[in-house]
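Trainee: when you get a sec, could you give me coordinates for this:
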Amino acid sequence: MSLVNDPASVDSTFRRIADIVHELYSRDVDSDTVIAELAEHAAVEVPGALYAGVTVTRNAKHIDTPAATHHWPILLDEIQQRHREGPCLTAAWEEKTVHVADLTRDERFPLYARDVLAQTPIRTIMAFQLFIAGETMGALNVYAETPNAFGPESREIGLIFAAHSSVAWNAARRDEQFKRALASRDAIGQAKGILMERYGVDAVQAFALLRKLSQDANTPLVRVASDLIEGTLPARQDG
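Mentor: Purely as a prediction, here's the structure:
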């Protein structure tokens, strides 16, 4: 993609990003697909970017890479976890944007820089904080193999892309949680119906029996309900 040099082009890029996110969300795809495709688009839309990836962490100690356009972003996250330092972690937890213009000269992440320079061709990184629901923190990251690859337009467009990505990913994850909750409720309801019909008990008693089966088996309630529906769990235990 050519560099964006005028306000009209920037506005056009912003509209294209909004259209990308809207089209992706309107397809009703799962959250893994949403974040993977957003990373692919980030590598194209952010001026100067060659690769893109998403870093996710709950406690700054364990890092996941749910999306990457190349194996370099995955390796860079492994290096961040090894040393518990790096621009993507910092963006996720402390700052909105972190820009490493030239990794050979940047002194903020010495252990990270040492390993990245030794193991990858990456020389420039820009990381944008992602706002993720819950306790999870994250960053959308773009990478280049030449120093000083990112300019003001890269930062501006990256910030907009990260904001849209946060909204789209959170929406997809909420939809999945809602669908799982509905499936769990339906399974429990069916299991209660089986117990009510089989033993002539009411709904409260059926749920109490279902909960006892769960406790005795040390198994989540919805799993016990599913097993009961499928006929792989006895409806009542002796004693």
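Trainee: please make it C-alpha for all contacts and neighbour counts, starting now.
Mentor: Fine.
Trainee: which elements pack onto the longest helix along the chain?
Mentor: Counting residues, the longest helix in the chain under DSSP state H turns out to be helix 152-199. If you count contacts as 3 or more CA pairs under 8 Å, 6 or more residues apart in numbering; DSSP states H and E, helix 152-199 packs onto helix 7-26, helix 31-45, strand 124-130, helix 203-217, helix 221-230.
Trainee: who's in contact with Gly193?
Mentor: By CA atoms under 8 Å, 6 or more residues apart in numbering, the contact list for Gly193 reads Ala203, Ala206.
Trainee: once you drop chain neighbours, what's closest to the spatially most central residue of the chain?
Mentor: Nearest to the geometric centre of the chain sits Pro66, at 5.6 Å (CA atoms, centre = their mean). For Pro66, ignoring the flanking residues on the chain, the nearest one in space by CA to CA, 6 or more residues apart in numbering is Val54 at 6.2 Å.
Trainee: wait, the one you found sits on Thr65?
Mentor: Yes. Contact criterion CA atoms under 8 Å: Val54 and Thr65 qualify, at 5.6 Å.
Trainee: so for these two, which sits in the more crowded spot?
Mentor: Ranked by neighbour count (other CA atoms under 10 Å), Val54 and Thr65 place Val54 first, with 27 against 18.
Trainee: could you measure from that one over to Gln177?
Mentor: Taking CA to CA, to the nearest Å as the measure, Val54 falls 21 Å from Gln177.
Trainee: cool, Ser12 as well?
Mentor: Applying CA to CA, the value for Ser12 to Gln177 is 34 Å.
Trainee: for the comparison step, fold the sequence that follows:
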Amino acid sequence: MPAQSSRELARTLGDLAVRMQAQKGTGETLHTIVEAAADIVPGARWVGISLIQGRKVLAKAPTDPIAAKLDELQNELGDGPCLTALRDHQTVHIEDMSTEDRWPEFSRQAMAFGVHSMLSFQLFVESENLGAMNLYGAEARCFSKESVEVGTVVAQHAAVAMFGAAAAGQFQSALASRDVIGQAKGILMHRNNVSGGQAFAMLTRASADTNIKLVDVARWLVSEHESDLE
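Mentor: Predicted coordinates for the structure are as follows:
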């Protein structure tokens, strides 16, 4: 994308923050982020996000299969600009793949896909490292100082939005779990003429005896009860 004036950029970033806030769930948020980065950051042709899930780094929401392949390639190689950005907590800039000597195999394969430059930004909030946003360019030296500055701001907005979306998802999941456990308690109270505390103790004992999560035991009981009613 061509450079924008400071006023245009401020308005664009403000609109982006509103759009990300309006998304429902992490998936929609990620797609909004990569599409915005491709539109806003000068030089960006393809964009992908690598998320940390446990001990794995997973490629998510690529704007193009090229971005997905290069994000996944770094996992296969066990090294690359994205993994370095995550590990060293820094922005990584490859100006020209043909002269890049830190990741020779990655650079060689990237050029085979028509990628000649790259920016990788760590996505983090104060308490958590979420992943990295990877921008790929079709020409050498297509990322300028402005690209780095704009990309940094987009990455900051993205990290906050991702953290918020994940927290909202966890909250909804917790509410759903509490609801199904409450239903299961009610079933046991009715079947066995016991108190709520006694019903909950029965659920926790079944969970411990079967080595199955409490919420999954509750879901099974509710499902069985609903089947009996049909």
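Trainee: out of the helices and strands packed on helix 152-199 of the first structure, deepest packed?
Mentor: strand 124-130 (a mean of 28; mean count of other CA atoms under 10 Å).
Trainee: which part of the second structure lines up with the longest helix of the first structure?
Mentor: Using TM-score structural alignment, helix 152-199 of the first structure lines up with residues 145-192 of the second structure.
Trainee: now that stretch on the first structure. Mean distance?
Mentor: Mean deviation of stretch 145-192 of the second structure relative to the first structure after superposition (mean CA distance after the TM-score superposition for the first structure): 0.6 Å.
Trainee: most distant residue from the middle of the second structure?
Mentor: Taking CA atoms, centre = their mean, the residue of the second structure most remote from its mean C-alpha position is Asn193, at 46.0 Å.
Trainee: the residue nearest to Pro66 of the first structure matches what in the second structure?
Mentor: Aligned partner of Val54 of the first structure by TM-score structural alignment: Ile49.
Trainee: and the gap between its match and Ser107 of the second structure?
Mentor: 18 Å.
Trainee: just to revisit the earlier point, the residue nearest to Pro66 of the first structure in helix, strand or coil?
Mentor: The three-state assignment at Val54 of the first structure reads strand, by DSSP: H, G, I helix; E, B strand; the rest coil.
Trainee: give the contact list for it.
Mentor: Ile35, Ala39, Thr65, Pro66, Ala67, Ala68, Gly138, Ala139, Leu140, Asn141.
Trainee: counterpart of the second one over in the second structure?
Mentor: Under the alignment defined by TM-score structural alignment, Ala39 of the first structure is paired with Val34 of the second structure.
Trainee: pretty sure that match sits against Ala61.
Mentor: Yes. Val34 of the second structure lies in contact with Ala61 (CA under 8 Å); the separation is 7.1 Å.
Trainee: overlap in contacts of those two?
Mentor: Gly48, Ile49.
Trainee: how close does the closest residue to Lys192 of the first structure other than its chain neighbours sit to Gln190 of the first structure?
Mentor: Setting aside the residues directly before and after it, Lys192 of the first structure is nearest to Ala206 in space (CA to CA, 6+ apart), at 5.3 Å. Distance from Ala206 of the first structure to Gln190 of the first structure, counting by CA to CA: 11 Å.
Trainee: again, but for Glu135 of the first structure
Mentor: On the measure of CA to CA, Glu135 of the first structure and Gln190 of the first structure end up 33 Å apart.
Trainee: alignment lookup: Asp216 of the second structure to the first structure.
Mentor: By TM-score structural alignment, Asp216 of the second structure lines up with Arg223.
Trainee: next one: Asn75 of the second structure
Mentor: Under the alignment (TM-score structural alignment), Asn75 of the second structure pairs with Gln81 in the first structure.
Trainee: list the contacts for His62 of the first structure?
Mentor: Gln81.
Trainee: please redo it, this time with the cut-off set to 10 Å
Mentor: Val56, Asp77, Glu78, Gln80, Gln81, Arg82, Arg84 (CA atoms under 10 Å, 6 or more residues apart in numbering).
Trainee: and the furthest pair within these?
Mentor: Val56 and Arg82 (14.8 Å; CA to CA).
Trainee: and the two? which has more neighbours close in?
Mentor: Val56 (23 against 14).
Trainee: was I right to think that one contacts Ala133?
Mentor: No. The criterion here is CA atoms under 10 Å, and Val56 of the first structure misses it with Ala133 at 11.8 Å.
Trainee: against Ile33 of the second structure, how distant is the nearest residue to Ala155 of the second structure once chain neighbours are set aside?
Mentor: Distance criterion CA to CA, 6+ apart; nearest residue to Ala155 of the second structure, sequence neighbours excluded, is Leu123 at 6.0 Å. Counting by CA to CA, the gap from Leu123 of the second structure to Ile33 of the second structure is 11 Å.
Trainee: what do you get for Thr63 of the second structure?
Mentor: Distance from Thr63 of the second structure to Ile33 of the second structure, by CA to CA: 10 Å.
Trainee: what's the match for the residue nearest to Ala155 of the second structure in the first structure?
Mentor: Using TM-score structural alignment, Leu123 of the second structure sits opposite Leu130 in the first structure.
Trainee: mind listing what its match touches?
Mentor: So Leu130 of the first structure contacts 54-56, 91-93, 96-97, 136-141, 159, 161-167, 169 (CA under 10 Å, 6+ apart).
Trainee: please apply the same query to Arg84 of the first structure.
Mentor: Counting by CA under 10 Å, 6+ apart, Arg84 of the first structure has contacts Ala60, Lys61, His62, Ile63, Asp77, Glu78, Thr90, Phe109, Leu111, Tyr112.
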